[in-house]
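> need a structure here:
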Amino acid sequence: MIPVNVPLLNGNEKKYLEECIDSGWISSEGPFVSRFENEFSKYVGKDYGIAVSNGSAALDVAIKALNFEKGSEVICPTFTIISPVQSLISQGLVPVLVDSNEDTWNMDVHQIEAKITSKTKAILVVHIYGLPVDMNPILQLAKKYNLKIIEDAAEMHGQTYNGKKCGAFGDVSIFSFYPNKHITTGEGGMILTSDANIAERCKKLRNLCFEKERRFVHKEIGWNYRMTNMQAALGVAQLEQIDTIIQRKRAIGKKYNEHFSNKIDLHLPLAQTEYAENIYWVYGLIAKTEEQSVRVQKKLGELKIGTRPFFWCMHEQPVFNNLGFFNSNKFPVAEKLARNGFYIPSGLGITNTQIDEVAENLIKIIANG
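As a prediction, the model looks like this:
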């Protein structure tokens, strides 16, 4: 079996985990947590890092820390994982969806301004699959309309926009460290900000809103979203290798591109834009039709080659439709991505021989119709 993702843990991960075990510091109170927060925030270019249990937890905390009134609107993409919109709706906010850019698969920034109303409080940016959202137009809109930017850079460890790290643009930004991310802590997430007040609020919210005056007397609801010292130890070790990780991910993408160029009738991921080079969090492909996508994935599965379909659009999620959201919305580009898109094995643990095997089999499947 060639899985969609195999993580790579070939640095100081074992050494740092042994330090946790030997010292007895395995909980969220251990020293690796603050070390990971400090080193990761410095790497991205933010003043404060708040480590949490996963990327969805990071979104919950980050959004609540902004203290928007219930009913406030937040503009975000329809083509994304469910977590951002779930966090907004669960906190009484109203997601206002935007269609995708056909080339980059990110939100179409040219559609945003028409969605802004007097109730709009923020733009929630989600960088998708390997290329960042075009941030300059969003920064201009945020300034023009006095909006906050929530930056979901869960998939963008080390990626840059015009030379500046993704995650450095938001008033509050989040990352995920799930095993398929460039940096993994097994599960885990991080909130970044340069606002001291937001940082303190995030720290409180992730820790059940304990009060300094009397620990077990609570004035508001928070979460137990803490990251453990063992998770943070993995993160520190992984961050030490981030430059090598980025080089490897781009090499995987380049190798697939070389295999597929002019040999398959699928839409390949865009290698670069004027503001970024693809970091290939995953290597995605767009089939001509939904039927072709399903058939190709089935054939690859029979050969024990893993695939994963693209995200499903938020406006077509039954859970949200049943709550009365998005029932009349149509977003044709995002709908095509969701139906026709899939990705193939491209995790850091994949070998060049496995890449060759995946590519050669995919080419044969396409050639055979």
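> C-alpha from now on. contacts and neighbour counts both.
Fine.
> tell me the centre residue of the chain?
Here the mean C-alpha position of the chain is nearest to the C-alpha of Ala154 (C-alpha atoms, centre = their mean), at a distance of 2.6 Å.
> mind listing what it touches?
If a contact means C-alpha atoms under 8 Å, 6 or more residues apart in numbering, then Ala154 has Gly55, His127, Ile174, Phe175, Ser176, Phe177, Lys181 as its contacts.
> and the residues you listed as a markdown table, adding neighbour count?
Converted to a markdown table, the contacts of Ala154 look like this (neighbours: other C-alpha atoms under 10 Å):
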| residue | neighbour count |
| --- | --- |
| Gly55 | 26 |
| His127 | 26 |
| Ile174 | 32 |
| Phe175 | 28 |
| Ser176 | 32 |
| Phe177 | 25 |
| Lys181 | 21 |
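> here's the other one to compare against:
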Amino acid sequence: MGRIDGATGAVIPPIHPSATYERDADLGYSRGRCYSRADNPSYDAAADTLTALEGGAQTLLFASGMAAATAVFQALEPGDHVLIPEVMYWALRGWLHGFATRWGLRVEAVDTSDLDEVRRALRPGLTRLIWVESPANPLWVISDIAALAQLAHEAGARLAVDSTIATPVLTRPLELGADLVMHSATKYLNGHSDVVAGTLTTKVKDDPWARIKAVQTQIGGVLGPFEAWLLQRGLRTLFARVRWQCTSALDLAQRLSAHPNVAEVLYPGLPGFAGHETASRQMKGGFGGMLSIRVKGGREAAIATAAATQVWTRATSLGGVESLIEHRASMEGADSPVPDDLLRLSVGLEAVDDLYNDLSQALGL
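The predicted structure is shown next:
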């Protein structure tokens, strides 16, 4: 993940804050840079790292995960039919059922873990995109990426995968047949809760990818040079962080499953979890650092548990070095499909015994 700066020998990439670049005497750009909105050199290190990790052809950096995700849909045409998951990141779901629908996309939500339901919903010649999130926030529903890619391509559609939770450490969607992979890089890729960013990586440089690039350049949802540098800083420790978090999350899931005040643990690494078999095939080396628990006693008990934690921090977001706990339904609002008794847990780098003991005392034992 490292690269040496050719000009100075620095082992950490420099930051290039310049917004514009000198033209040649003949008004050309022989050095390949024109304007920072399209091609700041500070993007190169993180973009190239992600392209290599995902096994893709090119990566674009965006100002947020939402900017990256919405660019995929904005590159479509009004009237195009798209399939999205019933369980997915709430902000993108709201944008799709709101702005994107008013703009003219035909948005249909399906259970993407049910291949028969997806097959029935596909409209060959009209469906242009299947968007899937696996594991899907915050119930951690697992969808079969390889099977969905086959269904999409048979219908003349493309498959885009939000792989924020899995990261390229655990899953490489392009190798499973997906056309695009998206990350909210705010989360695991950065890993330090100090930058908001998003990424898209394409399997091939084709016309749909060119349209996505045009959306980014024209709308301007690009990352700043310092944020790109922070992202690359985080990527240098990605594998070490994610592997530790996976080990701790599995340990916590197993222990919490036996806790008398926990009604259910949602985690793909548990053999009894609905998507465990599929997750075992497409997630290599772990099942992620995210899990959710349903607390006996309902909403009030769940909120009281979060309030009583001392090691866990009550905050939204995920994937950082610090462990976070959140009552997700209250964050998402009245139309949330998330149960009122659910707490979402983002496992950080603290000692797993400290994390479990804190949760156990907060749960009432």
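> hmm, back to that, in the contacts of Ala154 of the first structure, find the pair that's most separated.
His127 and Phe177 (15.0 Å; C-alpha to C-alpha).
> Any figure for the gap between Thr309 of the second structure and His16 of the second structure?
As for Thr309 of the second structure, its distance to His16 of the second structure is 42 Å (criterion: C-alpha to C-alpha, to the nearest Å).
> Compare these two and say which is more crowded by neighbours.
In this view Thr309 of the second structure and His16 are compared by other C-alpha atoms under 10 Å, and Thr309 has more residues nearby, 19 against 15.
> Hmm, that one is touching Asn357, no?
No. At 9.7 Å, Thr309 of the second structure does not count as touching Asn357 under the criterion of C-alpha atoms under 8 Å.
> ok, back up a step: could you dump the contacts of Ala154 of the first structure to a markdown table with secondary structure?
Formatted as a markdown table, those follow (DSSP: H, G, I helix; E, B strand; the rest coil):
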| residue | secondary structure |
| --- | --- |
| Gly55 | helix |
| His127 | coil |
| Ile174 | strand |
| Phe175 | strand |
| Ser176 | strand |
| Phe177 | coil |
| Lys181 | coil |
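> Make CSV out of the residues you listed and add distance to Lys15 of the first structure.
Formatted as CSV, the entries for those read as follows, by distance: C-alpha to C-alpha, whole Å:
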residue, distance to Lys15 of the first structure
Gly55, 25
His127, 33
Ile174, 27
Phe175, 24
Ser176, 23
Phe177, 19
Lys181, 21
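> What ranges does the stretch 201-350 of the second structure have for its strands?
Ranges of strands in the stretch 201-350 of the second structure, per DSSP state E, counting those that start in this stretch, are 262-266, 290-295, 313-314, 324-327, 342-346.
> Check what contacts stretch 357-365 of the second structure and list those residues.
Surrounding stretch 357-365 of the second structure, the residues in contact under the criterion C-alpha under 8 Å, 6+ apart are His259, Asn261, Val262, Ala304, Thr305, Ala306, Ala307, Ala308, Thr309, Gln310, Val311, Trp312.
> Map the fourth one onto the first structure.
Structural alignment places Ala304 of the second structure opposite Lys298 in the first structure (criterion: TM-score structural alignment).
> quick one on the thing from earlier: return the most buried member of the strands of the stretch 201-350 of the second structure.
Stretch with highest mean neighbour count among these: strand 342-346 (a mean of 26; mean count of other C-alpha atoms under 10 Å).
> what about that one, how far off from the first structure?
If you overlay the two and look at strand 342-346 of the second structure, the average distance to its match in the first structure is 2.7 Å (mean C-alpha distance after the TM-score superposition for the first structure).
> Tell me the helices and strands packed up against that strand.
Packing contacts for strand 342-346 of the second structure, counted by 3 or more C-alpha pairs under 8 Å, 6 or more residues apart in numbering; DSSP states H and E, involve strand 290-295, helix 298-308, strand 324-327, helix 328-332.
> JSON lines please, covering those and showing distance to Thr70 of the second structure.
Written out in JSON lines, the entries for those read as follows (distance: least, C-alpha to C-alpha, whole Å):
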{"stretch": "strand 290-295", "distance to Thr70 of the second structure": "24"}
{"stretch": "helix 298-308", "distance to Thr70 of the second structure": "32"}
{"stretch": "strand 324-327", "distance to Thr70 of the second structure": "25"}
{"stretch": "helix 328-332", "distance to Thr70 of the second structure": "19"}
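> Between the strands of the stretch 201-350 of the second structure, which one is closest to Ile142 of the second structure.
strand 262-266 (11.2 Å).
> relative orientation of the closest one and strand 290-295 in degrees?
Inter-element angle recorded for strand 262-266 of the second structure and strand 290-295: 160 degrees (by axes from the mean of the first three to the mean of the last three C-alpha atoms, to 10 degrees).
> So for Pro124 of the second structure, which of the helices and strands packed on strand 342-346 of the second structure sits nearest?
Ranking these by distance to Pro124 of the second structure, with C-alpha to C-alpha as the measure, places helix 328-332 first at 33.5 Å.
> Can you give the distance of that closest one from its chain's centre?
Relative to the centre of its chain, helix 328-332 of the second structure is centred 18 Å away, using C-alpha atoms, centre = their mean, to the nearest Å.
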